[in-house]
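A.B. asks: Sequence plus predicted model, see below.
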Amino acid sequence: MSPFSSLTFGQRLLELPPVFYRHIQPQPLSEPYLVAGNARLCETLGIPSSALAQPAALALLSGKQFVPGLPALAALYAGHQFGVYVPQLGDGRALSLGDTVDGEGRRWEWQLKGAGLTPFSRMGDGRAVLRSTIREYLCSEAMHALGIPTTRALAMTGSADPVYRERPETAAVLTRLAESFIRFGSFEVFYHRGQHDEIRLLADFVIRHHFPHCAQAEQPYAALFAEIVARTAQLLAHWQAVGFCHGVMNTDNMSILGLTLDYGPFGFMDGFNAAHVCNHSDHAGRYAYNQQPQVGLWNLHCLASAFLPLVSEEGLLEMLSSYREQYSQYWLILMRNKLGLVVEQEGDEALIEALLLALHAHHTDYTLFFRRLADFDSTTDNRALRDLFVDRSLFDDWAASYAVRLQRETRPAAARKLAMLAVNPKYILRNYLAEQAIQAAQQGDFSQIASLHDCLSHPFDEQPQYQAYAAEPPAWAQEISVSCSS
């Protein structure tokens, strides 16, 4: 019996004409083994986590065989990469196995990332390496636990098969799930080819499966675009509030559902630097932390061009003009929550900006500062916070303003502390933690992957057994370099 016998697989992409995808033949890993399995996601899907290690499951999760009766598909898309339009990209190392429905009626598309060559691989090998697969597995689940929209990771399989990047490495396949992997570039490719009927078909598909309420709108395609604008604004606000840098915000890496998609040279900031560039391949700093909200808007402009056959230019420009306000409003909500502020005050944005300037001036650890801020007390010297600053007077000046601001709050201090601890994580996937897990895994020890996954699944809890994961990063962490091959 199949370990996934409780699941009924379909393939919604087959509702679209063949121009949207290509059929894929299996290119399995040799002698695959399970590196990690996500028990919590298994529970959501209604399958036992023990099933992932069974030979039949490994065959599916490593690309040796596909779902009986269903073709595996690689999707076509294009995109703007570092500001330059690339006419055809597509799933160069990913393929869709099909989709299933969980117990709550939510449909998940299953994708294998690193399962071999596709017609869109171009000069690539279609493989993923263990190093980058570990990073995506851990970060996608960490983001989910932080409440940030993201693709999910079900399992990771490995193999001794060699893969060549900057140096020889070993292969791995990530099984990742999402409601959809459709991207901005999925629309762009047909616009730039002049295939406007296909744009309409894709928009209808997205509305039917993901935004059915848009079908009832006076202008369904305009309503769809408005949803994408809103979700993108909210996603970018989440990233900025938690100190997350994506690294490669190309339009082919932007989800129409507002999910964090395609984890490559990402990074959670340690010391706060507004101009931080996490991707060492990004020499111009196009995707720096402080550029991410504006890049989100730039990418939406690219998508708007692809919607011109469906929506008037005037209507698209009006919706684009709402992005900044939507982003700012949502970001302010998130930042007020981080500061423990409930009562909305006119000077809150200035208070937040002053804090960020102070954090930037000293490259203060972003996560540690906000976690410790929950213990702020205007009647003490707040030593744990002051010690994060070289010039303590800079913190003292801001703290005086913060203390005055807290006097206008109606919530008791104890309740404020609990609320702040519930939104300011103690644990994030710092690059050095991922690097330690990678180095251990390359020696055949996967225990750190399991421990990190368990810890990061509860980022707001104290978890004394994982206290070491909440420490300030060691000095060598600054030397870690991640790039587009990460």
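C.D. replies: Looks like it arrived, so ask away. Numbers count the residues shown, from 1 in each chain.
A.B. asks: CA only for contacts and neighbour counts going forward, please
C.D. replies: OK.
A.B. asks: buried set for stretch 50-70?
C.D. replies: The neighbour-count check on stretch 50-70 (16 or more other Cα atoms under 10 Å) flags 51-53, 56-66 as buried.
A.B. asks: put this beside the first:
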Amino acid sequence: MNAPIFDNSYTALPPRMFAQVAPEGSTDPQLIALNLDLADRLGLDGDWLAGPEGLAMLSGNALPRGAASIAQAYAGHQFGHLSPQLGDGRAVMIGEIVAPDGARFDLQLKGAGRTPFSRQGDGKSWLGPVLREYLDSEFMAAAGVPTTRALAAIATGDMVYRETILPGAVMTRVASSHVRVGTFEYFGVRGDIEALRALTDHIIARHYPDAADVSELLEQVVGAQAGLVAQWMALGFIHGVMNTDNMAISGETIDYGPAAFMDGYHPDTKFSSIDLHGRYAWAEQPHVAVWNLAQFASCLIPLMGADQDKAIERATRAVHGFPDLYQAAWKKRFCAKLGLPASDAAVGLVNRLLDLMAKERADFTIVFAGLSDGTARDAFIDTGAFDLWRDDWRSSGPDPEIMARANPLRIPRNHRIEQAIQAAVGGDYRPFHRLDAALRHPFEMREEWADLSKPPLEAERVTRTFCGT
């Protein structure tokens, strides 16, 4: 059995980009879940991870040779207001590994204790947010959405104090990197051009090696985010807290705090308890993405040459390219949900269906999945209006195979996640493991998971989600 071999690149950057910090460790660590498929993808020894040395690493009790053990510095616009210093307040990156195919990944312990960026917090996580992020992120990976991943969930044996006393947990998060828009803002607001240049070179080498210069880096990041948000929209996913510190430069979904998936469809749907005015509602996500990218572009302008007017022009042009890129990605994703090639006519059908769904708050997932087997009609009260739409859609010749790949049968429904969390708080992890197994096969019809596809009963509805901090 072999320990991970670390190959750390971030710690080769200027030391003001991070703080050396050790995880606080766990009193009585117990393995809740170990993602062996992901371990294999990373080239990690599953037997070692499941053994005492692996448990010590995953719980923060002991780190193998070569571990970096740092908290990254970053800033961020939170609900539009700049916080010049945030940083990893409850996460410790223990190092980077290189997978067998040459891809590089960070290993980070979330809930590992205080860091210099904790800002009055305890740096801990209770069990609920760990299980929620584990389920959400692994579903997203199974659905083909770029995302951070969950390698392990560990019960720490310690209690965490929030509104009440709750069991503590640590999640091992895997990401192609943890650099965010807010990371660039941290140095941008300080006028630290040297750090911005080092960070930009690092990101180009790690994620965008085809970018010939800073302008091309910006263009490629804009394209990655446009495609990502279109995928979110096509799944009814609402990130919930799209602050600039929660937008990864890699184009991966990161930070699933108050994230949720819609049941009944309406474009204004939001869940986050702290999003009082719907800034991050489902329909607002592409607009917020543009806003965030504009903050990123502002950080890069000093690196775009001596002529700042031309630099501003190039940066503006790149950010203004988002709508067309997003619309093309959106068209492709939503037309596929109807089994149709992307076209203006197909978009018209999509919009007509969404309008019908919004009027009755018809279940987003059930309607699209039900187009394949004819059950979508059951989600509507005004079946006559749906029948008219369905006749026009069928005359367009939808392809069932395209639909089957675009429309999951199961999503991480809020009420199912909450049921799994409540059972786990009581010591029963069976609902969590069952839900995890089902969400790893979201497009596969399996009778034993049929109940997990159903929307919540009125008494089961979850209308608010929380950051967990």
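C.D. replies: Received, thanks. All figures in this text were calculated on a predicted structure; none of them were measured in a lab.
A.B. asks: Report the aligned residue range of the first structure for the lengthiest strand in the second structure.
C.D. replies: Looking across the second structure with DSSP state E, the single longest strand is strand 149-161. Mapping strand 149-161 of the second structure onto the first structure (TM-score structural alignment) gives residues 152-164.
A.B. asks: Strands of the first structure, residue ranges please.
C.D. replies: 21-24, 33-37, 72-75, 79-81, 84-86, 94-101, 107-113, 128-129, 152-164, 168-178, 244-245, 267-268.
A.B. asks: so which of those strands gets nearest residue 444 of the first structure?
C.D. replies: Closest approach to residue 444 of the first structure among the strands of the first structure (Cα to Cα): strand 33-37, 9.1 Å.
A.B. asks: tell me what that closest one is packed against?
C.D. replies: Packing partners of strand 33-37 of the first structure (3 or more Cα pairs under 8 Å, 6 or more residues apart in numbering; DSSP states H and E): strand 152-164.
A.B. asks: What residue in the first structure is paired with residue 468 of the second structure?
C.D. replies: Under the alignment (TM-score structural alignment), residue 468 of the second structure maps onto residue 485.
A.B. asks: My guess is its match contacts residue 263. True?
C.D. replies: No. Residue 485 of the first structure lies out of contact with residue 263 (Cα atoms under 8 Å); the separation is 10.6 Å.
A.B. asks: Between those two, which has more neighbouring residues?
C.D. replies: Each of residue 485 of the first structure and residue 263 has its neighbours counted (other Cα atoms under 10 Å); residue 263 has more, 22 against 14.
A.B. asks: excluding its backbone neighbours, what's nearest that one?
C.D. replies: In this structure, residue 263 of the first structure finds its nearest non-sequential neighbour in residue 136, 5.4 Å apart by Cα to Cα, 6 or more residues apart in numbering.
A.B. asks: Please tell me how far that neighbour sits from residue 414 of the first structure.
C.D. replies: 37 Å (Cα to Cα, to the nearest Å).
A.B. asks: do the same with residue 106 of the first structure
C.D. replies: 38 Å.
A.B. asks: Quick one: residues contacting the nearest residue to residue 311 of the first structure once chain neighbours are set aside.
C.D. replies: Sequence neighbours aside, residue 222 is the residue nearest to residue 311 of the first structure in space, at 5.9 Å (criterion: Cα to Cα, 6+ apart). Neighbour list for residue 222 of the first structure: 310, 311, 315, 316 [criterion: Cα atoms under 8 Å, 6 or more residues apart in numbering].
A.B. asks: Now which residue in the second structure aligns to residue 222 of the first structure?
C.D. replies: Here residue 222 of the first structure is matched to residue 215 in the second structure, going by TM-score structural alignment.
A.B. asks: try residue 399 of the first structure
C.D. replies: Per TM-score structural alignment, the equivalent position to residue 399 of the first structure in the second structure is residue 390.
A.B. asks: same deal with residue 328 of the first structure?
C.D. replies: Counting by TM-score structural alignment, residue 328 of the first structure corresponds to residue 327 in the second structure.
A.B. asks: ditto for residue 199 of the first structure
C.D. replies: Residue 199 of the first structure maps onto residue 196 in the second structure, by TM-score structural alignment.
A.B. asks: Tell me how many other residues surround that match.
C.D. replies: For residue 196 of the second structure, the number of neighbouring residues by other Cα under 10 Å comes to 21.
A.B. asks: still on that earlier bit, so which of the contacts of residue 222 of the first structure hold up in the second structure?
C.D. replies: Contacts conserved in the second structure for these, using both residues aligned by TM-score structural alignment, their matches' Cα atoms under 8 Å: 311, 315, 316.
A.B. asks: hmm, which of these are the buried ones?
C.D. replies: Neighbour-count burial (16+ other Cα under 10 Å) applied to these gives 311, 316.
A.B. asks: Just the closest of the kept ones among the contacts of residue 222 of the first structure to residue 349 of the first structure, please.
C.D. replies: Using Cα to Cα, residue 316 is the member of those that lies nearest residue 349 of the first structure, at 28.7 Å.
A.B. asks: re earlier: can you say which of the strands of the first structure is nearest to residue 457 of the first structure?
C.D. replies: For these, the distance to residue 457 of the first structure is smallest for strand 152-164, at 12.3 Å, taking Cα to Cα.
A.B. asks: So what does residue 62 of the first structure match up with in the second structure?
C.D. replies: In the second structure, residue 62 of the first structure lands on residue 59 (TM-score structural alignment).
A.B. asks: so how far is residue 49 of the second structure from its match?
C.D. replies: Separation of residue 59 of the second structure from residue 49 of the second structure (Cα to Cα): 11 Å.
A.B. asks: same check, this time on residue 445 of the second structure
C.D. replies: Relative to residue 49 of the second structure, residue 445 of the second structure is positioned 32 Å away (Cα to Cα).
A.B. asks: Now residue 278 of the second structure: closest residue in space that isn't a chain neighbour?
C.D. replies: Per Cα to Cα, 6+ apart, closest to residue 278 of the second structure is residue 270, 6.3 Å.
A.B. asks: which among the contacts of residue 222 of the first structure gets closest to residue 353 of the first structure?
C.D. replies: residue 316 (30.9 Å).
A.B. asks: List the residues that contact that closest one.
C.D. replies: For residue 316 of the first structure, the contact set (Cα under 8 Å, 6+ apart) comprises 222, 225, 304, 308.
A.B. asks: okay, those residues in TSV with distance to residue 388 of the first structure next?
C.D. replies: Compiled in TSV, these are given as follows (distance: Cα to Cα, whole Å):
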residue	distance to residue 388 of the first structure
222	48
225	43
304	44
308	50
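A.B. asks: Shared with the second structure, which of those residues?
C.D. replies: Retained in the second structure: 222, 225, 304, 308, out of the contacts of residue 316 of the first structure (criterion both residues aligned by TM-score structural alignment, their matches' Cα under 8 Å).
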